[in-house]
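Engineer: mind looking at a prediction? Sequence and model below.
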Amino acid sequence: MWRRLVEPMGLLFGQMAQEAIRQGVALPLQNSTAAFTTVLLIEGNTATGPMSVAAVPHGWLPVLQRLVSPVPDAGLPAGPLVMGILNTTPDSFSCAGQHYNAGHAIQAAEQMAHDGAGVLDIGGESTRPGAAVVSPQQEWERVGPVLEGLRQSLPGVPLSVDTRNSLVMERALAAGAGVINDVSALGHDPAALPLLAGQSCGVVLMHMRGTPQTMEAHTQYADVACDVVRELGLRVEAAVAAGIARERLMVDPGFGFAKTQEQNVILLRRVLLLANLGCRVVFALSRKRMIGALTGVADPAGRDSGTVAASLMALPFGNPVLRVHNVASMVQGVRVWQGALGE
């Protein structure tokens, strides 16, 4: 079903978008106050257009409907949501060891919540290129104390656990996690799909080819933006077929995972193609190498301004989840966007 994709273009915002919709020259984009006036129709490797939304052939209307229909919130608060990153690993690319101690991690999480994080994402395995493999038990020993501590100190903040291992997933859900964020899109551990089918949590499916150790050898794409959407679509269908309700699913295009710097930029430029999947979108660009390449900033900790600028590309979706290290700066960026557009 993913052979046909529609790429929205010609965005309008705020009052102008609403007037264009009323006049029949634009369509609303999912959950947002944005609208699109033109589209590119993509079938296989052939693109037709751009053309006005009024000129779309009748046979393409079911595909077009995916871009218009509001998407579920997947169990998280509605609207643009900032997700604070809490890496409890000694070898994170950005903040190696900073939150390795459970007490320090909990303090950092409490500050993120104070700064406006709507959800916190706790990870115990580094997935940077070439990262060392840890056992699920080691991963849980890093994540478990932080998760359990946060359930006590921040009972009102949803917690996500970044893991590809079913043992960690099961224990995290039992300890109060509300979201499972899997960089392998539930493809790494065969037990993950049936486990999550019996739960009610939100699930993030991220695009990646290979593993963190091998992904840099899997960067051959015919069209990186279309291929990522289609491959993610297959993982969405696999999750639904296994019994995970589509309403629980979120999708992450996986910036930096099995993609070159040039491919990351193309994917960012054409990210609205993800609307074809009908799922809430997670944007995880924080401090990544592509930000460094675009800004010339070598130190990952100095890339927060670039992170905000790139992450705002997701705001037209209306309810994106923006996964970042610096929550305060991202919250400011979202508020400026909303204020400028009168949202």
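Structural biologist: That came through, no problem.

Engineer: from here on, just use CA atoms for contacts and neighbour counts.
Structural biologist: Fine.

Engineer: which stretch of helix or strand covers the nearest residue to W140 once chain neighbours are set aside?
Structural biologist: Spatial nearest neighbour of W140, chain neighbours left out: V168 (5.7 Å); criterion: C-alpha to C-alpha, 6 or more residues apart in numbering. In the assignment (DSSP states H and E), V168 maps to helix 166-174.

Engineer: how far off centre is that helix?
Structural biologist: Its chain's C-alpha centre lies 21 Å from the corresponding centre of helix 166-174 when counted by C-alpha atoms, centre = their mean, to the nearest Å.

Engineer: who touches it?
Structural biologist: Defining contact as C-alpha atoms under 8 Å, 6 or more residues apart in numbering, one finds that helix 166-174 is touched by 136-137, 139-140, 144, 147, 161, 163, 180, 189, 191-192, 195, 201.

Engineer: run the last query once more with 10 Å
Structural biologist: Contact with helix 166-174 is made by 124, 136-141, 143-144, 147-148, 159-163, 175, 177-182, 186, 188-196, 199-201, as judged by C-alpha atoms under 10 Å, 6 or more residues apart in numbering.

Engineer: figure out how far the host helix or strand of Q65 is from the centre of its chain.
Structural biologist: When elements are defined using DSSP H and E, Q65 is found to belong to helix 61-68. Here the centre of mass of C-alpha atoms in helix 61-68, compared against the chain's by C-alpha atoms, centre = their mean, lies 21 Å away.

Engineer: what's the following helix or strand after it?
Structural biologist: Downstream of helix 61-68, the first helix or strand assigned by DSSP H and E is strand 81-87.

Engineer: helices and strands around the following helix or strand past that next one, which ones?
Structural biologist: Remark: after strand 81-87, the chain's next helix or strand is helix 102-115, criterion DSSP H and E. Helix 102-115 sits against strand 81-87, strand 119-123, helix 136-153, helix 327-341, with contacts defined as 3 or more C-alpha pairs under 10 Å, 6 or more residues apart in numbering; DSSP states H and E.

Engineer: highest mean neighbour count out of these?
Structural biologist: When you average the neighbours per residue for each of the helices and strands packed on helix 102-115 (mean count of other C-alpha atoms under 10 Å), strand 81-87 leads with a mean of 27.

Engineer: one more structure, for comparison:
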Amino acid sequence: MFNRNATPQIMGILNVTPDSFSDGGRYSTLDAALRQVKTMLEEGVDIIDVGGESTRPGSNPVSADEQINRVVPIIKAIHTDFPDLLISIDTTLSSVADAALQAGARIINDVTAGLGDAKMLPLVASCGMPIILMHMQGTPKTMQDNPQYQDAVTDIKRVLQQRIDAALNAGIQPGNIAIDPGIGFGKRTRDNIDLLAHLDQFVDMGYAVLLGTSRKRFMGSICHVSEPEELVTATAVTTALGVIAGVNMFRVHDVKANRQAADVAWAIKQAQ
């Protein structure tokens, strides 16, 4: 499913939650969600990532039933109106993933890399769908409470390799596995910068790589801005750098700017 050598793909974020850090409550109705999907398609999106639970720092977990009530009607509507559009479900719970797949989702994006629910990896293996395994230190509730690493790149690569091995042992095909270093998920600013400076090391692990920096707080501290919406340009810079490093998927709020950044960087990379 995942093609490491293909043109970079833009994954548009569609949070159907009341409390996400940047866009909470904006797309919780069916009409608003479909309008946003249409806009993202016009701007060049490749995948829509639908989430029913905020994973911002300090957030509390949301029950499976509540997540299903939030995401399934919207996934069904997107799949009906845009049947060729790839839909990803952003969840850590196998029951939510299963319901979303039945509604039309075709990718599972799990910020716990299967650690949040022991049934997740077996589900993915049984249905033959692809999964994105992300690194997170701690939980969303506690992850920014003094995270520590001996060496962020080495430590996170080791954990991701463990999760890759667990996925393979569960029966998931290598081509159905992507990894995500988890920018901002239990990382200090210097850890995030270190990860971005060494994205090629994650690419060299041999799997598709997703990068999710969109509007993240650590960039605000560098740019001296406090509003997430002011970090569109900063996000696009990381997208361009990621393309040059070999990253091939980018999870973003602002599709147009990042589509342009990815396309220009890709053209430069091809010329190299």
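Structural biologist: Yep, it's here. Since this is a predicted model, take the numbers as computed values, not measurements.

Engineer: TM-score for these two?
Structural biologist: Here the superposed chains carry a TM-score of 0.95, computed using TM-score structural alignment, normalised by the length of structure 2; 271 aligned residues with a C-alpha RMSD of 1.6 Å.

Engineer: counterpart of the helix holding Q65 of structure 1 in structure 2, which residues?
Structural biologist: Mapped onto structure 2 with TM-score structural alignment as the criterion, helix 61-68 of structure 1 occupies no residues.

Engineer: what residue of structure 2 matches up with F257 of structure 1?
Structural biologist: Taking TM-score structural alignment, F257 of structure 1 has F185 as its aligned residue in structure 2.

Engineer: check contacts around its match.
Structural biologist: Residues in contact with F185 of structure 2, defined by C-alpha under 10 Å, 6+ apart, are 55-57, 111, 134-140, 142-144, 147, 192, 216.

Engineer: any idea how far R26 of structure 2 is from it?
Structural biologist: In this structure, F185 of structure 2 and R26 of structure 2 are 23 Å apart, going by C-alpha to C-alpha, to the nearest Å.

Engineer: one more: L34 of structure 2?
Structural biologist: 12 Å.

Engineer: what sits in contact with each of these two?
Structural biologist: When contacts are counted by C-alpha under 10 Å, 6+ apart, the set common to L34 of structure 2 and R26 consists of L14.

Engineer: mind listing the strands for the stretch 101-250 of structure 2?
Structural biologist: With DSSP state E, counting those that start in this stretch as the criterion, the stretch 101-250 of structure 2 has strands at 107-110, 131-134, 177-180, 208-211, 249-252.

Engineer: so the second one corresponds to what in structure 1?
Structural biologist: For strand 131-134 of structure 2, the aligned range in structure 1 is residues 203-206, judged by TM-score structural alignment.

Engineer: how about the first one?
Structural biologist: Alignment of strand 107-110 of structure 2 against structure 1: residues 179-182, by TM-score structural alignment.

Engineer: which residues outside the matching stretch are in contact with it?
Structural biologist: Applying C-alpha under 10 Å, 6+ apart, the contact partners of stretch 179-182 of structure 1 are 74-76, 119-123, 158-165, 168-170, 172-173, 186, 188, 192, 196, 200-207, 248-252, 282.

Engineer: hang on, the earlier thing: just the buried residues of the contacts of helix 166-174 of structure 1.
Structural biologist: Taking 16 or more other C-alpha atoms under 10 Å as the criterion, what is buried in the contacts of helix 166-174 of structure 1 is 124, 136, 139-140, 143-144, 147-148, 159-163, 177-182, 186, 188, 192-193, 195-196, 201.

Engineer: and the equivalent of T29 of structure 2 over in structure 1, what does it touch?
Structural biologist: By TM-score structural alignment, T29 of structure 2 lines up with N101 in structure 1. Contacts for N101 of structure 1 were tallied using C-alpha under 10 Å, 6+ apart; they are 88-90, 142, 145-146.

Engineer: make TSV out of those and add distance to L11 of structure 1.
Structural biologist: Written out in TSV, the entries for these read as follows (distance: C-alpha to C-alpha, whole Å):
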residue	distance to L11 of structure 1
T88	39
T89	40
P90	42
R142	44
P145	45
V146	42
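
Engineer: measure the nearest residue to P57 of structure 2 once chain neighbours are set aside to H224 of structure 2 for me?
Structural biologist: Beyond its immediate neighbours in the sequence, the residue positioned closest to P57 of structure 2 (C-alpha to C-alpha, 6+ apart) is P140, lying 5.1 Å away. Counting by C-alpha to C-alpha, the separation of P140 of structure 2 from H224 of structure 2 is 24 Å.

Engineer: neighbour count winner among the two?
Structural biologist: Shown here are P140 of structure 2 and H224; by other C-alpha atoms under 10 Å, P140 has more neighbours (21 against 9).

Engineer: which residues touch that one?
Structural biologist: The contact partners of P140 of structure 2, taken as C-alpha under 10 Å, 6+ apart, are 54-61, 111-112, 185-186.

Engineer: quick one: which of the residues you listed is nearest to G242 of structure 2?
Structural biologist: Top of the list for closeness to G242 of structure 2, among the contacts of P140 of structure 2 and by C-alpha to C-alpha, is F185 at 17.9 Å.

Engineer: aligned counterpart of the residue nearest to W140 of structure 1 in structure 2, please.
Structural biologist: Aligning on TM-score structural alignment places V168 of structure 1 opposite V96 in structure 2.

Engineer: number of residues surrounding its match?
Structural biologist: By the other C-alpha under 10 Å criterion, the neighbourhood of V96 of structure 2 contains 25 residues.

Engineer: next one: Q137 of structure 2 from A97 of structure 2, what distance?
Structural biologist: 22 Å.

Engineer: the two: which has the busier surroundings?
Structural biologist: A97 (28 against 20).

Engineer: how close does the more buried one get to A6 of structure 2?
Structural biologist: Counting by C-alpha to C-alpha, the gap between A97 of structure 2 and A6 of structure 2 amounts to 26 Å.

Engineer: what sits against the residue mapped onto R269 of structure 1 from structure 2?
Structural biologist: Using TM-score structural alignment as the criterion, the counterpart of R269 of structure 1 in structure 2 is A197. Under the criterion of C-alpha under 10 Å, 6+ apart, the contact partners of A197 of structure 2 comprise 153, 191, 238, 241-242, 245.

Engineer: can you redo those residues as JSON lines with distance to T80 of structure 2 and neighbour count?
Structural biologist: What follows is those, written out as JSON lines (distance: C-alpha to C-alpha, whole Å; neighbours: other C-alpha atoms under 10 Å):
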{"residue": "V153", "distance to T80 of structure 2": "41", "neighbour count": "20"}
{"residue": "D191", "distance to T80 of structure 2": "41", "neighbour count": "20"}
{"residue": "T238", "distance to T80 of structure 2": "33", "neighbour count": "22"}
{"residue": "L241", "distance to T80 of structure 2": "35", "neighbour count": "17"}
{"residue": "G242", "distance to T80 of structure 2": "33", "neighbour count": "27"}
{"residue": "A245", "distance to T80 of structure 2": "36", "neighbour count": "20"}
